[in-house]
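In: sequence and predicted structure, then a few things I'm wondering about:
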Amino acid sequence: MIKRTIRITEDGSTTIELIGKNENFHSTHGAIQESEHIFIQNGLLQKAKEQSAISIFEMGFGTGLNALLTKLVSEEKKLEIEYFTIEAFPIEKTLFEKLNFSERLELKGEKAEYLKALHKTDWERKTELFSNFQFEKRNIKLEAVELPENTFDLVYFDAFNPDLQPELWTEDVFRKIYLAMKSKGILMTYSAKGKVKRALKAAGFVLNALPGPIGKREITQAIKI
């Protein structure tokens, strides 16, 4: 098992570092700013312009930051969310208790407990964790999970980088996800590598190259037509 530790990023928010792998769960330029830019601004808020009920698949639950931000935006925009996420290697309680997203986002009252609730809720069980927020997380690898066809409006593809986990960035993987998405569904990922774009195109997606967050020139938005 690869050892993991907490690291503070440039916007003051935490990420988790894989010791000895030169890899982090979030950008060291800022965990919160990265997730907000890629998955919320260019993903969730784009779908919210078209519909108020949104079904989301997240590849890589990780720190729970994407789910937390989604919940907060869903309250603000009055969205109804179904959120399905998978994670092959869940982080330990000792790590998630050190994540400072709630503090950095200045969450108060019950909102300050959202991240803890996301981590503590049972695996392998779908539940209405919050009002208008159906949530299910599964401890399983992407290669093993069965995804229902024509289900998801939005995909947060947040796997580790293609050099570390090339098996997660293949045409076959993206085709599996493509089939699970609804027409006009959006897949967002931080990667803009040529081989990733080629695999997405081969799987059937139409791509948009978008400006990246701080520290990253470009990100990828993939649309199922």
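Out: Yep, that arrived.

In: contacts, neighbours, all on C-alpha from now
Out: Noted.

In: tell me which element the residue sitting nearest the centre point of the chain falls in.
Out: Centroid-nearest residue in the chain: Y156, 4.1 Å away (criterion: CA atoms, centre = their mean). Secondary structure from DSSP states H and E places Y156 in strand 152-157.

In: quick one: name whatever helix or strand follows that strand.
Out: By DSSP H and E, the next helix or strand past strand 152-157 is helix 171-180.

In: one more structure, for comparison:
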Amino acid sequence: MDREIITTKDGSHSLFVKSMGETFHSKHGAVQESVYVYIKNGIDLIKKDTITILEFGFGTGLNALLTLQFTTENNKKVYYETIEAYPLSEKEYGLLNYDDFINSPVSLKELHKIPYGTLLNANANFSILKHHTKIEDFTTKNRFDIIYFDVFGYDYQSELWSAEILQKAYNFLNPNGIFVTYACKGIVNRRLKAIGFEVRKTQGPPGKREMVVAVKKL
């Protein structure tokens, strides 16, 4: 198998892709990184009671699970769409230990078992639609308050950081919508600005100096 489970510095798991030499999450702490990037510098910035989210890269399901926890703790309602080209096997996601770290009303296994292409209410506050497709092929008429851009890094899959993909993300956002990612690479920031985003650099999670929160300004 090309992917293997690893334990990151905060004790939570990630996956290492052998052929790529890259991990799904930071080796400094998978849960720690996702909380900092996508919750504290992501959904927590949206001051609405009902929030629409599009995630580029469902992956391990960690961001979705953390968002579920957030909705419960903050009494928010979330509509969540997520894109994944290469879903984890039941064996893979069954080994991940995120339920030991996250107090979510729905387990990680339950999230993964939700069929692709079927909109379901995971609970009263959280509905999810998973798309089994490549990001390049994804399209939707829906618009979102925030995009979690959690694809592999530019050095490993530069095509997913192309101007065309970033333009799609811009188009999918509501006015004043937020694009948040763990990355802060010069060429990506320039592309985001050229498209029309207001790019805000902020302190990164442990192991990264900076990250980006970009806002769609019209």
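Out: Yep, that arrived. Here the structure is a predicted model, which is why all the values come from computation and not from measurement.

In: coming back round to it: show me what the residue nearest to the centre of structure 1 aligns to in structure 2.
Out: Using TM-score structural alignment, the partner of Y156 of structure 1 in structure 2 is Y148.

In: residue in structure 1 matching N63 of structure 2?
Out: Aligned partner of N63 of structure 2 by TM-score structural alignment: N66.

In: you'd agree its match is up against S35?
Out: Yes: counting by CA atoms under 8 Å, S35 is a contact partner of N66 of structure 1 at 6.3 Å.

In: find the residue closest to the counterpart of Q167 of structure 2 in structure 1 in space, skipping its chain neighbours.
Out: Taking TM-score structural alignment, Q167 of structure 2 has R175 as its aligned residue in structure 1. Beyond its immediate neighbours in the sequence, the residue positioned closest to R175 of structure 1 (CA to CA, 6 or more residues apart in numbering) is A203, lying 4.6 Å away.

In: I figured L88 of structure 2 hits F58, correct?
Out: No: judged on CA under 8 Å, L88 of structure 2 makes no contact with F58 at a distance of 9.5 Å.

In: rewinding a little: quick one: the residue nearest to the centre of structure 1 and I38 of structure 1, what's the gap?
Out: From Y156 of structure 1 across to I38 of structure 1, the span is 9 Å (CA to CA, to the nearest Å).

In: what does E113 of structure 1 give?
Out: 24 Å.

In: what's the answer for A88 of structure 1, then?
Out: Distance from A88 of structure 1 to I38 of structure 1, by CA to CA: 22 Å.

In: now swap in R104 of structure 1 and tell me
Out: Taking CA to CA, one finds R104 of structure 1 at 18 Å from I38 of structure 1.

In: these two: which has the busier surroundings?
Out: I38 (24 against 13; other CA atoms under 10 Å).

In: now the strands for structure 1?
Out: When secondary structure is read from DSSP state E, structure 1 shows strands at 4-8, 14-18, 23-24, 53-59, 80-86, 127-130, 133-138, 152-157, 181-189, 206-211, 218-223.

In: include distance to L95 of structure 1 when you put those into CSV, please.
Out: Shown next, in CSV, are these (distance: least, CA to CA, whole Å):
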stretch, distance to L95 of structure 1
strand 4-8, 7
strand 14-18, 8
strand 23-24, 14
strand 53-59, 20
strand 80-86, 18
strand 127-130, 22
strand 133-138, 18
strand 152-157, 22
strand 181-189, 24
strand 206-211, 31
strand 218-223, 28
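
In: which of those strands sits most buried?
Out: For the strands of structure 1, the largest average neighbour count (mean count of other CA atoms under 10 Å) is found in strand 152-157, namely a mean of 25.

In: how about Q157 of structure 2, what's its match in structure 1?
Out: Matched to structure 1 by TM-score structural alignment, Q157 of structure 2 sits across from Q165.

In: same check, this time on Y86 of structure 2
Out: Y86 of structure 2 maps onto F89 of structure 1 when the alignment is built from TM-score structural alignment.

In: next one: Q203 of structure 2
Out: Aligned by TM-score structural alignment, Q203 of structure 2 pairs with P211 of structure 1.

In: touching, its match and A192? I think so.
Out: No: under the criterion of CA under 8 Å, P211 of structure 1 is not in contact with A192, lying 10.3 Å apart.

In: who touches both of the two?
Out: Here P211 of structure 1 and A192 have E218, I219 as joint contacts, going by CA atoms under 8 Å, 6 or more residues apart in numbering.

In: OK, contacts around the match of Q167 of structure 2?
Out: L200, A203, G204.

In: try 10 Å
Out: Contact analysis of R175 of structure 1 by CA atoms under 10 Å, 6 or more residues apart in numbering lists M181, A199, L200, K201, A202, A203, G204, F205.

In: any chance of a markdown table for those residues, columns distance to K47 of structure 1?
Out: As requested, those are exported to a markdown table (distance: CA to CA, whole Å):
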| residue | distance to K47 of structure 1 |
| --- | --- |
| M181 | 13 |
| A199 | 24 |
| L200 | 20 |
| K201 | 21 |
| A202 | 24 |
| A203 | 21 |
| G204 | 20 |
| F205 | 17 |
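
In: among those residues, name the ones in helices.
Out: Taking DSSP state H as the definition of helices, the contacts of R175 of structure 1 contribute A199, L200, K201, A202, A203.

In: so how many other residues sit close to the counterpart of the fourth one in structure 2?
Out: Just to be clear, that refers to A202 of structure 1. Taking TM-score structural alignment, the alignment pairs A202 of structure 1 with A194 from structure 2. When neighbours are counted by other CA under 10 Å, A194 of structure 2 registers 12.

In: kindly provide the distance from A194 of structure 2 to K217 of structure 2.
Out: Distance of A194 of structure 2 to K217 of structure 2, computed by CA to CA: 12 Å.
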